[in-house]
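Asker: Can you look at this prediction? I've put the sequence above it.
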Amino acid sequence: MEKVTTAVKAAFQPTAENLAFAGGLVTQLDGLVVKRKQWEATDYKKANEGLYSLLANCLDVFNSKFVNASDDDKKTLRGELKNRLTADGVRVQRNTTTLTMFVRFVFGSDRKRAHGYTYVLKAAISYDVTAASLPSWIVEQGGVEEVRKNMIVSEKALANRTALASAKAQVVANVEQASVTPLAKLNMSGVSGEYALLLAKPAPDGTVSIVGVISDINEAFYNACLVKMARVKAADNAESLALSKEGTDLLAGSSSIAANDPVNNEESLAA
């Protein structure tokens, strides 16, 4: 019988240079931890200058050391930060951003507060705010909480725009398909133009009565109709996604219950 060889992906092994990079950066973050503790012991209840300065230090380390580092250096650093955070009882997931790790490492704060600080740094990066100008920029924006709120709104607005654009593309494709295979076709005189709008009145018996017609609708009107259809489509997509996720969660839950069912466990052991 022919022997089959299976390739096994080698685990990532950081080099001495990778470890030196990570160690040096972690040492810098340890220094910021000391500053954070000093701030909490002195200025914490009096002013925000200390907080803004610490956030600026985090941004400076992130931009100057992490962003342009090699992939292996980044992997090594993430591993070191994960080990340190996990040892402190902080849960780190595979999709946790390095910026979030920085904040959790330096501030050692609760999850909600850490996410608020991370939003501030993400906003600063998105607006090309330098570390030196970060404290004054936060003041101009109305403080950390205001920046956090605006960032959340911006991310939600971006997600909504993306969902609407996707839905509009689906609507346009459906309209083009319906031009070949119409939803319905009827004889009606006096209707002209590349597109026309029919105002229909649905009846309880499932029939539809055409009660008004607008011929020769212009491009702006046509696009407005597409946007309205896209909004409905986006809502339907969101509902379908929610139902799909709910079904997946239920299946996962039932699988977990089944796995912990004494009867099932006994049957598995017997097999």
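Answerer: Received it, and whenever you're ready, just let me know what you need.
Asker: contacts and neighbour counts: CA atoms only from here.
Answerer: Will do.
Asker: residues in contact with the helix or strand hosting Ala124?
Answerer: Following DSSP states H and E, one finds Ala124 within helix 111-126. Here helix 111-126 makes contact (C-alpha atoms under 8 Å, 6 or more residues apart in numbering) with 55, 59, 99-100, 103-104, 107-108, 130, 134, 144-145, 147-148, 151-152.
Asker: With stretch 36-55 instead?
Answerer: The contact list for stretch 36-55, computed with C-alpha under 8 Å, 6+ apart, reads 32, 35, 106-107, 117, 121, 134-135, 138.
Asker: Could you find the closest non-adjacent residue to Thr100?
Answerer: With C-alpha to C-alpha, 6 or more residues apart in numbering as the criterion, Thr100 has its nearest non-adjacent residue at 5.8 Å, and that residue is Thr118.
Asker: which stretches of this protein form strands?
Answerer: 197-202, 208-214 (DSSP state E).
Asker: Report the buried residues of stretch 76-87.
Answerer: Neighbour counts over stretch 76-87 (16 or more other C-alpha atoms under 10 Å) mark 76-78, 80-82, 85 as buried.
Asker: Going along the chain, name the helices of the stretch 101-250 of the chain.
Answerer: Listed in chain order, the helices of the stretch 101-250 of the chain (DSSP state H, counting those that start in this stretch) span 111-126, 134-141, 144-180, 219-259.
Asker: residues near the closest residue to Asn265 other than its chain neighbours, how many?
Answerer: Closest residue to Asn265 apart from its sequence neighbours, by C-alpha to C-alpha, 6+ apart: Ala259 at 6.9 Å. Other residues near Ala259 come to 13 when the count uses other C-alpha atoms under 10 Å.
Asker: my guess is Ala259 contacts Glu266, does it?
Answerer: No. The pair formed by Ala259 and Glu266 falls short of the contact definition of C-alpha atoms under 8 Å, at 10.6 Å.
Asker: Return the distance of Leu54 relative to Ala258.
Answerer: The gap separating Leu54 from Ala258 is 49 Å, by C-alpha to C-alpha, to the nearest Å.
Asker: and those two? which has more neighbours close in?
Answerer: For Leu54 versus Ala258, neighbours defined as other C-alpha under 10 Å are more numerous around Leu54 (22 against 13).
Asker: ok, structure two:
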Amino acid sequence: MPALDRLEQWFTGIDNPRWARSGRPRIVVVEAARHAPRAVAAYGSGSATVWVRQEGAEEPVPAGSARDVVTFHGSFLADQGQITVPGRPHIDIRPYGVAELADITGPTVLRITDDEDFSAFLRDADRSRAGGPFPAHLTDRRVLLADLAGLGAPAERSGPADRLLIRPDGTVSTSPTGGRLGRVGDDPADLERQWRGHLAGSRRPCPVCLSGVLAERDRVDALAERPWLGDYLRAVEQRRWSPPVPAGGRPG
């Protein structure tokens, strides 16, 4: 899934062993090109990759110290839409609640955008826990569920040291559905302190990445009622990467 490989950690906020060979660079998504120079200067050093929204062909790629700057069309902020990068397959973004009804035709990111999406995710997990099948829209290799760090998975890669989003108004978060941590150009150490302060005040990680669309108490209560969600998400990941079962046979 080359179109999603480089962005997997940014979308999910979790550590994946398959990413280790690439060194786990910080990924910064900039949704307005006018903020790119400040974002590159503040957060683009070392092995960081900066993704900059290009709204027109005349938009220049910003110069700076970033090892890698990628321009894209579309928006990471959209609840439903596409992200396109020249020479790569487009990435579909969809709300979790419509995943069961929509055809998967290529790299796809499912996102929790409101209470209904969260409820649909919990229903799928409860059904699987009770002995039902894993949802087909989660076990497809072309699909990623965004912000796993806020849904019961480990959150050690979900902070601003690993992923950042710069919104068009200049505010900074770790996710399109996350709460504000500061403004573009703020010292990375300050953003990290803000993020860790939110972590310290919550009973379940990660309290930032979904705080723009879910009430924290509802999220925490749902996760506390399902302490097995981490195991469920690991099982889904294992199923995603298991060899396909031939018709009438065993896995290869």
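Answerer: Received the coordinates, thanks. Keep in mind that what you see is a predicted model, and the values were worked out from it rather than measured.
Asker: what's the TM-score for these two chains?
Answerer: Once superposed, the chains reach a TM-score of 0.28 (TM-score structural alignment, normalised by the length of structure 2), with 120 aligned residues with a C-alpha RMSD of 6.0 Å.
Asker: Name the helix or strand for Asp92 of structure 2, please.
Answerer: strand 91-95.
Asker: buried stuff in that strand?
Answerer: So strand 91-95 of structure 2, judged by 16+ other C-alpha under 10 Å, has buried residues 91-95.
Asker: OK, contacts around the spatially closest residue to Ile210 of structure 1 that is not a sequence neighbour?
Answerer: Leaving aside its sequence neighbours, Ile210 of structure 1 sits nearest to Ala200 (C-alpha to C-alpha, 6+ apart; 4.3 Å). Contact analysis of Ala200 of structure 1 by C-alpha under 8 Å, 6+ apart lists 208-212.
Asker: Identify, from the residues you listed, the entry nearest to Ala22 of structure 1.
Answerer: Of all these, Ala22 of structure 1 sits closest to Val208, with 68.9 Å by C-alpha to C-alpha.
Asker: for structure 2, which helix is longest?
Answerer: Longest helix in structure 2 by number of residues (criterion: DSSP state H): helix 115-129.
Asker: Quick check: closest non-adjacent residue to Gln85 of structure 1.
Answerer: Just so we're on the same page, residue 85 of structure 1 is Leu rather than Gln. Distances taken as C-alpha to C-alpha, 6+ apart place Phe105 nearest to Leu85 of structure 1, at 6.5 Å, with adjacent residues excluded.
Asker: Can you report how many residues lie near that neighbour?
Answerer: Phe105 of structure 1 has 22 nearby residues by other C-alpha under 10 Å.
Asker: just Lys201 of structure 1 next, same as before
Answerer: 11.
Asker: Relative to Pro202 of structure 1, how far out is the nearest residue to it once chain neighbours are set aside?
Answerer: Nearest non-adjacent residue to Lys201 of structure 1, counting by C-alpha to C-alpha, 6+ apart: Ser209, 5.1 Å away. For Ser209 of structure 1, the distance to Pro202 of structure 1 equals 6 Å [C-alpha to C-alpha].
Asker: Over to Ala157 of structure 1?
Answerer: Distance, Ala157 of structure 1 to Pro202 of structure 1, by C-alpha to C-alpha: 34 Å.
Asker: Tabulate the buried residues of stretch 76-87 of structure 1 in JSON lines, adding columns for distance to Ala41 of structure 1.
Answerer: Formatted as JSON lines, the buried residues of stretch 76-87 of structure 1 follow (distance: C-alpha to C-alpha, whole Å):
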{"residue": "Thr76", "distance to Ala41 of structure 1": "33"}
{"residue": "Leu77", "distance to Ala41 of structure 1": "29"}
{"residue": "Arg78", "distance to Ala41 of structure 1": "29"}
{"residue": "Glu80", "distance to Ala41 of structure 1": "28"}
{"residue": "Leu81", "distance to Ala41 of structure 1": "25"}
{"residue": "Lys82", "distance to Ala41 of structure 1": "27"}
{"residue": "Leu85", "distance to Ala41 of structure 1": "22"}
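Asker: farthest-separated two in those residues?
Answerer: Across these (C-alpha to C-alpha), the longest gap, 14.3 Å, separates Thr76 and Leu85.
Asker: and the residue nearest to Lys201 of structure 1, how many neighbours?
Answerer: Neighbourhood size, Ser209 of structure 1 [other C-alpha under 10 Å]: 11.
Asker: Next: Gly247 of structure 1.
Answerer: Neighbours of Gly247 of structure 1 (other C-alpha under 10 Å): 12.
Asker: helix or strand for Arg196 of structure 2, which one?
Answerer: Using DSSP H and E, Arg196 of structure 2 falls within helix 188-200.
Asker: got the buried residues for that helix?
Answerer: Using 16+ other C-alpha under 10 Å as the test for burial, helix 188-200 of structure 2 gives 191, 194-196, 199.
Asker: May I see the buried residues of whichever helix or strand comes after that helix?
Answerer: Downstream of helix 188-200 of structure 2, the first helix or strand assigned by DSSP H and E is helix 216-224. Along helix 216-224 of structure 2, these residues count as buried under the neighbour rule (16+ other C-alpha under 10 Å): 216, 219-220, 222-223.
Asker: could you give the angle of the very next helix or strand once past helix 216-224 of structure 2 to helix 216-224?
Answerer: As assigned by DSSP H and E, the chain's next helix or strand after helix 216-224 of structure 2 is helix 229-240. Interaxial angle, helix 229-240 of structure 2 versus helix 216-224 (axes from the mean of the first three to the mean of the last three C-alpha atoms, to 10 degrees): 70 degrees.
Asker: quick revisit: from the buried residues of stretch 76-87 of structure 1, which is closest to Ala220 of structure 1?
Answerer: Distance to Ala220 of structure 1, by C-alpha to C-alpha, is smallest for Arg78 among the buried residues of stretch 76-87 of structure 1, at 50.7 Å.
Asker: How about the contacts made by the closest one?
Answerer: Residues near Arg78 of structure 1 by C-alpha under 8 Å, 6+ apart: Thr98.
Asker: Can you give me the separation between it and Cys58 of structure 1?
Answerer: Noted for Arg78 of structure 1: a distance of 15 Å to Cys58 of structure 1, by C-alpha to C-alpha.
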